[in-house]
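got a predicted structure here, sequence first:
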Amino acid sequence: MARGKDIDGSMSVPTFYGKELRWKREAAGLSLEAFLEGSFYGKTYLSDIEHGERRMPLDLARHADRVLDTDGFFERRCEDVRKAKRSGHAAYFEKVLEAEKYAESIEEWCPITLPGLLQTAPYARALVRSAHPAASDEWVEEKVEARLSRARLFETDHSVPEYWAILHESLIAEPILSPPEMAEQLDRIVALAEQRRITPQIVPRTCGAYPLMAASIKVMTFPDAPPLIYTEASYSGDTIDDPGLVKQYRKAYDRLRAVALSPDTSLAMIEAAAEDFRNGDQPDRLE
């Protein structure tokens, strides 16, 4: 079996273990396809792991140990790779941090705060500071920069995920920033929508009861892996891959999309609100 181009395992923890995985796989005489037989993952996914570009999920690490007879080596090293990849982010966010980069589609519902991928620095800073009032300025700025860096996926010319954000009206009509900063925040959402990077929708405050009232969720799909759901609270988050629960959340999100205003109407409202803030006014209601 021909060996591929060598990987520099000294570059980082993920590349070290990725190189080890490929060495073990090739030593066993297994192609990418043969190694993955019995798993839910595609060969592009595995190749990215072997090059240190993607984290190995726990179930795939266990699969590797079973197929390669490595006595739990890769399962034990999963935590090392996770720690190496989550700088500036909470431990519970580690799966999402990587998944966003490889997602085919990302769909979010945010009833309480604007989603991290859409936040400007002042908005992110206000949220981080409110959650950690005693933190140093340096620590806060590290968190803000880490959050802003995630949004660079919208700046690439290829492999941009289809992104859909359903927002509650109160996020725009009840701002947490000064009018100029809020105008800047809304202008960012408008600009991304006009560039066809995102599709925003608004759930109006007058709609009554609606699906997912008590949850903030992110739905992510991939070309080479099963879908993931991520739910979050103030100091915790949970990644869900159970097929039954994923299906239930998926249906609820689709019902919520039906409740929300159309993308065109929503965008026009966001633009109007941005103009109001720019003029020093605060919109009482977006309708």
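On my side now, so go ahead. These figures come from a predicted structure and were not determined experimentally. Residues are numbered from 1 along each chain as shown.

switch to C-alpha atoms for all contacts and neighbour counts from now on
OK.

can you give me the helices for the chain?
13-27, 32-36, 43-50, 58-68, 73-85, 94-102, 121-131, 137-150, 170-173, 179-194, 243-259, 263-278 (DSSP state H).

buried set for the third one?
Neighbour-count burial for helix 43-50, with 16 or more other C-alpha atoms under 10 Å as criterion, is recorded at 43, 45, 46, 49, 50.

quick one: contacts for the first one?
Read that as residue 43. By C-alpha atoms under 8 Å, 6 or more residues apart in numbering, the contact list for residue 43 reads 32, 33, 36, 224.

among these, the buried ones, what's the PyMOL command?
Applying 16+ other C-alpha under 10 Å to the contacts of residue 43, the buried members can be selected in PyMOL as follows:
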select buried, resi 32+36+224
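
a markdown table for the contacts of residue 43, including distance to residue 258?
Shown next, in a markdown table, are those (distance: C-alpha to C-alpha, whole Å):
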| residue | distance to residue 258 |
| --- | --- |
| 32 | 41 |
| 33 | 40 |
| 36 | 38 |
| 224 | 28 |
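
residues near residue 244, how many?
Close neighbours of residue 244, defined as other C-alpha atoms under 10 Å, add up to 10.

just to revisit the earlier point, what's the closest of the helices of the chain to residue 201?
helix 263-278 (5.0 Å; C-alpha to C-alpha).

which residues sit against the closest one?
Residues contacting helix 263-278 (C-alpha under 8 Å, 6+ apart): 172-173, 179-180, 182-184, 186-187, 190, 193, 199-202, 282-283, 286-287.

got another one to weigh against that:
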Amino acid sequence: MDKKDKPRSPREKYGEELKLRRTVAGLTQEALGEMVVCSPTLISHYESGRRLPSSEDARRIDRALGTDGFFERWLEDLEAKYADHFAGVVELEKLASAIRQFALSLVPGLLQTEDYARALFRSYRPNHTAEELDKEVVIRTERARVLDGPGSPELWTLLDEAVLRRQVGGPEVMARQLHKIADMAEAGRIRLHVLPFGAGAHSLLESLLTMMAFEDGAPVAYVEGLYTGHLMDEPALVSACQTAYDLALSDALSHRESVALVRAAAEEHAHDQQ
């Protein structure tokens, strides 16, 4: 499908309307950024649909453009199925041309099997119902569809060896999960590298990290903690994150060695079932 014929997402429509209203008002991205108290880069992300403004920023946009609450009201209709700190990341994944992700202790969401995801959701919900868990799993499965089709982003996955060793959902679930990752790597759907325990300390030891690049915009970086996350577009911070990723990657096993290690770990989990 040609890019111009691709259906626009609600976020993209929001961004296009913002760009139109800004242009009609005779403002540059720099000028609007000054009025909204944010960077021109962030205005660019809003206009491309890569990010949504906060309610406060939307209110300032309305004041700057004289749109009488239009963008703040529309923002309410764009509520996501994801936590506030993560909703923007999901939209960016759909637009990214390349994704570089590092996982410290858990399999990244884009690669999780349904059983692995369900075990995770069950672990941090003290009171859960089967319906709630099913809903969460469906949402995560739908998110992974960004990897399907010819327009999917180029995906590099860097895993700490701890990801392979921590049994989530039991040995059978873990074995299937790791075989899935190895299958995707061998099929060329992902580039896979593992940071073995033998590498010792490395530059990403304190946090997971996702880097995203775009054909028509500046790159972004995302880090996450318990019930919180931080999406960065400030060039110096993004560059620092990229350097940290590159340093960790330089300590990792090769793609071939990584696939072999993931297969071996899967077989060890499978053996634990017996």
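It's in. It should be emphasised that the depicted structure is a prediction, and the values quoted were computed from it without experimental measurement.

residue 89 of structure 1: which of the buried residues of helix 43-50 of structure 1 is nearest?
For the buried residues of helix 43-50 of structure 1, the nearest to residue 89 of structure 1 is residue 49 (20.4 Å; C-alpha to C-alpha).

look up how far residue 47 of structure 1 lies from the closest residue to the closest one other than its chain neighbours.
Nearest residue to residue 49 of structure 1, sequence neighbours excluded (C-alpha to C-alpha, 6 or more residues apart in numbering): residue 18, at 5.6 Å. As judged by C-alpha to C-alpha, to the nearest Å, residue 18 of structure 1 and residue 47 of structure 1 stand 9 Å apart.

residue 150 of structure 1 now?
From residue 150 of structure 1 to residue 47 of structure 1 the distance is 22 Å (C-alpha to C-alpha).

quick one: contacts for whichever residue in structure 1 pairs up with residue 137 of structure 2?
In structure 1, the residue paired with residue 137 of structure 2 is residue 144, using TM-score structural alignment. Residue 144 of structure 1 is in contact with 121, 124, 125, 128, counting by C-alpha under 8 Å, 6+ apart.

hmm, the first one is touching residue 149, no?
No - here residue 121 of structure 1 lies out of contact with residue 149, judged by C-alpha atoms under 8 Å, at a distance of 10.5 Å.

if we can go back for a sec, who wins for neighbours among the contacts of residue 144 of structure 1?
residue 124 (24 neighbours).

just give the closest residue to it, not the sequence neighbours.
Nearest non-adjacent residue to residue 124 of structure 1 (C-alpha to C-alpha, 6+ apart): residue 144, at 5.8 Å.

what's the average distance for the lengthiest strand in structure 2 when superposed on structure 1?
Secondary structure of structure 2 per DSSP state E: the longest strand is strand 217-225. Following the fit onto structure 1, the mean deviation recorded for strand 217-225 of structure 2 is 1.4 Å by mean C-alpha distance after the TM-score superposition for structure 1.

quick check: that strand aligns to which part of structure 1?
Per the alignment by TM-score structural alignment, strand 217-225 of structure 2 matches residues 225-233 in structure 1.

tell me how many other residues crowd residue 248 of structure 1.
Other residues near residue 248 of structure 1 number 10, with proximity taken as other C-alpha under 10 Å.

what residue of structure 2 takes the place of it?
So, by TM-score structural alignment, residue 248 of structure 1 is matched to residue 240.

coming back round to it: let's have the helices of structure 1 in TSV, adding distance to residue 231 of structure 1.
Formatted as TSV, those follow (distance: least, C-alpha to C-alpha, whole Å):
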stretch	distance to residue 231 of structure 1
helix 13-27	26
helix 32-36	29
helix 43-50	24
helix 58-68	19
helix 73-85	19
helix 94-102	10
helix 121-131	17
helix 137-150	17
helix 170-173	18
helix 179-194	22
helix 243-259	10
helix 263-278	24
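
so which of those gets nearest residue 234 of structure 1?
helix 121-131 (7.6 Å).

and the closest one, which stretch of structure 2?
Aligning helix 121-131 of structure 1 against structure 2 (TM-score structural alignment) gives residues 114-124.

so how far is that stretch off the chain centroid?
Here stretch 114-124 of structure 2 is found 18 Å from its chain centre; the criterion is C-alpha atoms, centre = their mean, to the nearest Å.

what's the answer for stretch 175-195 of structure 1, then?
Worked out by C-alpha atoms, centre = their mean, stretch 175-195 of structure 1 lies 20 Å from the chain centre.

on that earlier part again, tell me the one among the buried residues of helix 43-50 of structure 1 nearest to residue 158 of structure 1.
Proximity of the buried residues of helix 43-50 of structure 1 to residue 158 of structure 1 (C-alpha to C-alpha) peaks at residue 45, which lies at 17.5 Å.

which one is the closest one nearest to, not counting chain neighbours?
Closest residue in space to residue 45 of structure 1, ignoring its immediate chain neighbours: residue 224 at 6.3 Å, by C-alpha to C-alpha, 6+ apart.

tell me how far that neighbour lies from residue 68 of structure 1.
The separation that residue 224 of structure 1 has from residue 68 of structure 1, given C-alpha to C-alpha, amounts to 22 Å.

my read is that residue 78 of structure 1 contacts residue 61, right?
Yes - if you go by C-alpha under 8 Å, residue 78 of structure 1 and residue 61 touch, sitting 7.3 Å apart.

other SSEs contacting the longest strand of structure 2?
Under the contact criterion of 3 or more C-alpha pairs under 8 Å, 6 or more residues apart in numbering; DSSP states H and E, strand 217-225 of structure 2 touches helix 40-48, strand 209-214, strand 228-232, helix 235-250.

may I see the buried residues of the longest one?
Spelled out, it's helix 235-250 of structure 2. Result for helix 235-250 of structure 2 [16+ other C-alpha under 10 Å]: buried residues 238, 241, 242, 244, 245, 248, 249.
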